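Participant: need coordinates for the below:
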Amino acid sequence: MSGGELKAVEPEEEVQRDTVRLLSGANGSSSEKYVLEDDEDEESKLDEWGLDGRYTFDHAVEHMGFGRFHWKLLMLCGVGYFAEITELVIVGFVAPAIEKDMGLSTVEYGLLGSSSFIGMAAGAVFWGYISDRFGRLISFSLTVWMTFIGGFLSAFSPNYPILFTLRFLAAFGIGGMLPVDYTIFLEFLPAKKRGSHIVLVGAVGVIPALFVSAIVAYSFSGKEDIKWRWVLGIVSIPVGIMAVLRRHVPESPRYHLAIGEVDKAQSILEKVAETNGVPLPRGKLAPLRKKGSSGESESSTSMHGKISLLFKGDILRATTPRLWLMWFLTQFSSSGMVFALPKIFDETFSVSKKRIALDLLWGVFGLIPGLTIAYFVVERSRKYSLAAYYVAAGASVFMFMLTTMGFLKNEFLAIVMSILLRGSMEGCFSLLNCTSVEAYPTLVRASGLGNAQIFDHIAGAMSPLFFSIFNDNTRLRPIAITVYAVAYLAAFVPTVTLPMDYVGLAIKD
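Facilitator: This next block holds a predicted model:
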């Protein structure tokens, strides 16, 4: 690792303590602060990193730093976010065309938007558990294939029931991709700039997703209609390409270590170190548990994915319900606005479908400053940076309402507000993903994020239905938009009261 040597504040037996003790809520968890000490002769001090010729997992990943392997993994993990964003944006954009083409009722139209979130909620729970119980790799591979197959075949749906089923299948895969992708990426990361690197996962996924979605939508939009089958088919192709490339990703070595497979963990670390072009510390990888604690090891293995562990200890008891509320409020507002934007631009400014797609494409440019700022501020504070983004998102929604329904009604101003809204919206999600995946130990990490996403997807399923209630009466539409703004602002409270801020802390084993 360039720039100095990593030295743990506590000795190895305290850093690599038993997983069960980590869940007890004691203050002395594996989330100790690490300090960097400048030293020219790093090689001479590697032996200090372990006891009896051993080194800890955290010492190994810190020593390897962020290198070539991590950049490759970053790109492959971004596909999960890519798939979710294209699902939400494209379904919201093509829903009016599908409604017209298939003659959908008001309820069917609302369910079409909600089907994505129903599938993602089920997938988040199922694949999060599978990932914690049987390893990250099986979920990492199967979820992306399920997403591609369901998404691509939906372009050929002959009727509404088959379309709904295939979109549900794709969403079931997407629901698992996010918790699993963030989990496996986190478990390879060093503590230094970890938050910034997690934000990059969102950037790698969401920026291409929105650009591809908007460009494809623009290209296949006529003056009065949208070739929705072409849109659904084309946006699924990048997911299929990534499904093929993902087969080269190894299992998480941190997961192997958590279930006592030390040799497998070390083998993967050696390959990562070789890819990054750096050596591992001297000696052998130390296990999480000392020899002779086989009873504890078996108990811990059986605890993988247990929902009750999300509330084990004072910190998790305070953190988990706050995260659930934050996910609910964030997605309720975000999915509602994403679903509402095409409809509002269409009926407010009476322009062509192609012009609407262009207006939405302009909004994508807000992602660049929004995620760039998040990349830097996340290393200052997770929770206070996220709280600031909630305030910005709520204010943007209010201003968008004024530029489309109020005294500031103007298409150009509406586009500007949509740009600000997009940037703050994606900043919220990037920082929330970072905060959530860092909060849980290895044996419930994917389940922790997956269960939080239940509330995310429940909110997403409710929000299009909520908007459709007010959609038929344009005079009542400001009520829905106001509720979305208030929800963003309400998320400020649970965010600033989170008990932990994980800047500079090692993640829990």
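
Participant: going forward, measure contacts and count neighbours with C-alpha atoms only.
Facilitator: Noted.

Participant: first-to-last residue distance for stretch 345-365?
Facilitator: By C-alpha to C-alpha, to the nearest Å, the extent of stretch 345-365 from end to end equals 17 Å.

Participant: can you give the distance of that stretch from its chain's centre?
Facilitator: Offset of stretch 345-365 from its chain centre (C-alpha atoms, centre = their mean, to the nearest Å): 27 Å.

Participant: list the buried ones in that stretch?
Facilitator: 345-346, 348, 352-361, 363-365 (16 or more other C-alpha atoms under 10 Å).

Participant: which one of those residues sits closest to residue 219?
Facilitator: Residue 219 has its nearest neighbour among the buried residues of stretch 345-365 in residue 354, at 7.9 Å by C-alpha to C-alpha.

Participant: please generate a structure for the following sequence too, so the two can be compared:
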Amino acid sequence: MTASVTSQPSRDDAEKLPVTKGDASSGYDESLESRAAREGIDAVYLAKVQVINRALADCGFGRYQWQLFFSAGFGWFADNIWLQAIAIVMPAIANEQGFRPYPGIRMATFALYMGLIPGAFWWGMTADVWGRRLAWNSTLFIGAVFGLAVGASPNFYVLCVLLALCGFGTGGNLPVDGALFLEFIPNSYNYLLTLLSVWWAVGQVVASLICWAFLAKYSCDATRIGIDGYQCTRENNSGWRYSMYTLGALMLFLWAIRFFVLPMHESPKYLIATGRDDEAVRVIQAIAKSNKREVQLTTDDLRHAAEPYFRKEGDGAQKPSGFSTLQLIKLSFKEWNTDQFKTLFCTPRLAWSTSLLIFIYGALGLAYPMYNAFLSGFLTSKGAESGDTSIDYVYGGYTYQAACGIIGSIAAAILVQWGRGGRKFAMAFFTVGSGAFLFGLTASRTQVQVNALTCMAALFQNAFYGVLYAYAPEVFPGTARGTGDALVSTASRVTGLFAPIIAVYSPAADSPNGPVYTAAAIFVATGFSMMALPIESRGRDAL
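Facilitator: Got it, this is the predicted structure:
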């Protein structure tokens, strides 16, 4: 690596290091050096990224960014579509011979999380080492192929293996896609990163509608099992399989659009972080051309901006190019070290921010699936209280609340720009509000009350997730953004792993209100903790 962007000096070290080139007349800026130390990044990288940010502003928000909004949204769409689909079809799978009955079938969700955890960590971390494009082009495809194969599962054990492999691909979408979108948009449009969560809500709606349609028509009659030898078999219970086939084919189609129709350039911020300034300039020029703009940017502009902060001879040299893919991978392994992790904790402010974000992601990662894993049972229980036990009542409730999540994404994108609040207030407001509506849900008695409260809870949940998944990439330094997203996303997946365990083994599963109460309490407590985050990212340049 040429420009020492992964060796992160502390503030004291930054002040002691001699500057071998540059003075007041050559552009040296002591405030930039101080800011670099405070942000935990190298001054060379910061000087270059400021040039890149200005170039992105000159490119504007045009055709290329809108294409990226859609193709990045496919990743959010995929993440929720599989989580929701598995939760919805589990009752139908449990009825079929060769699969575990309730509550044991919930361990299928455990298997999915066993793939999501390494997927989030692996793809997020490799984004800082091998670049964003590898994960971008791989995650959707892997998730789609194995998700499609889930529909052909002959028994419970094969089902779990295929779900884990599907999760490995799917787990990389949120850590990579949002961060990459952020690195291609002008800083004045950063709030649109929050709006990406609308795809998460759309994924939930699509999963609900597809599964509802197939399960209603192609499911066995669970009330007749054991009567006159009636059994639930693959032949008379194919609805959940058709659902998986359809969702897998849909995701393959979206991957093909992403890969062939809307191809993505490598992130210019990743390229300058690895010393490939020429490639970064070419990417900026390609974006400008796509947006029908003219941008005057050269490699010399980047070098001249960074030159006053070079520490040793060779800092400004370009990284060799022309390697084969295999050679680049071998080179990357040589650079695989712990510097990205150290960056996230190299100053007291960054250490507190990273640690608190890990806690917040972990807490919400437990509360959200805990509520949603029990939602079908909760809706069934409430339906029984009102005398409606039809499949339309349960899956209709899923669909209504999923649709409300779309409104939540739009509301979040508006509130994060509110001058007196910003990102932290928006996160806290929506998270606490979500818990409040869940507390109210436990006291609901009528179908109208249940639908209204689940809709409001979904609206607020989708809103706080939209803000949170935008906030984290904004505050992580660019040289370790993928690793930071990997850490917090992994924390979310690890705690989410306990939701199906609770569903199977905890006495809380005996009461439909128990998990809802627990999730509500976690939401409220976590919402208040968000106000302790040390960085407000509204109006702050993404580094």
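
Participant: among the buried residues of stretch 345-365 of structure 1, which are in helices?
Facilitator: Of the positions in the buried residues of stretch 345-365 of structure 1, 345-346, 348, 353-361, 363-364 sit in helices, assigned by DSSP state H.

Participant: so what's residue 506 of structure 1 closest to, chain neighbours aside?
Facilitator: Spatial nearest neighbour of residue 506 of structure 1, excluding adjacent residues (C-alpha to C-alpha, 6 or more residues apart in numbering): residue 31 at 4.5 Å.

Participant: might you report the residue contacts of the one you found?
Facilitator: 505-508 (C-alpha atoms under 8 Å, 6 or more residues apart in numbering).

Participant: check residue 399 of structure 1 too.
Facilitator: residue 417.

Participant: tell me the counterpart of it in structure 2.
Facilitator: Counting by TM-score structural alignment, residue 399 of structure 1 lines up with residue 440 in structure 2.

Participant: any idea how far residue 514 of structure 2 is from its match?
Facilitator: Going from residue 440 of structure 2 to residue 514 of structure 2 by C-alpha to C-alpha gives 13 Å.

Participant: same question for residue 268 of structure 2.
Facilitator: For residue 268 of structure 2 relative to residue 514 of structure 2 (C-alpha to C-alpha), the value is 48 Å.

Participant: list the contacts for the counterpart of residue 150 of structure 2 in structure 1?
Facilitator: Counting by TM-score structural alignment, residue 150 of structure 2 corresponds to residue 154 in structure 1. For residue 154 of structure 1, the residues meeting the contact criterion (C-alpha under 8 Å, 6+ apart) are 162-163, 166-167, 229, 232-233.

Participant: neighbours of the aligned partner of residue 139 of structure 1 in structure 2, how many?
Facilitator: In structure 2, the residue matched to residue 139 of structure 1 (TM-score structural alignment) is residue 135. Using other C-alpha atoms under 10 Å, residue 135 of structure 2 has 22 other residues around it.

Participant: wait, what's in contact with residue 135 of structure 2?
Facilitator: Contacts of residue 135 of structure 2 (C-alpha under 8 Å, 6+ apart): 123-124, 126-127, 172-173, 176.
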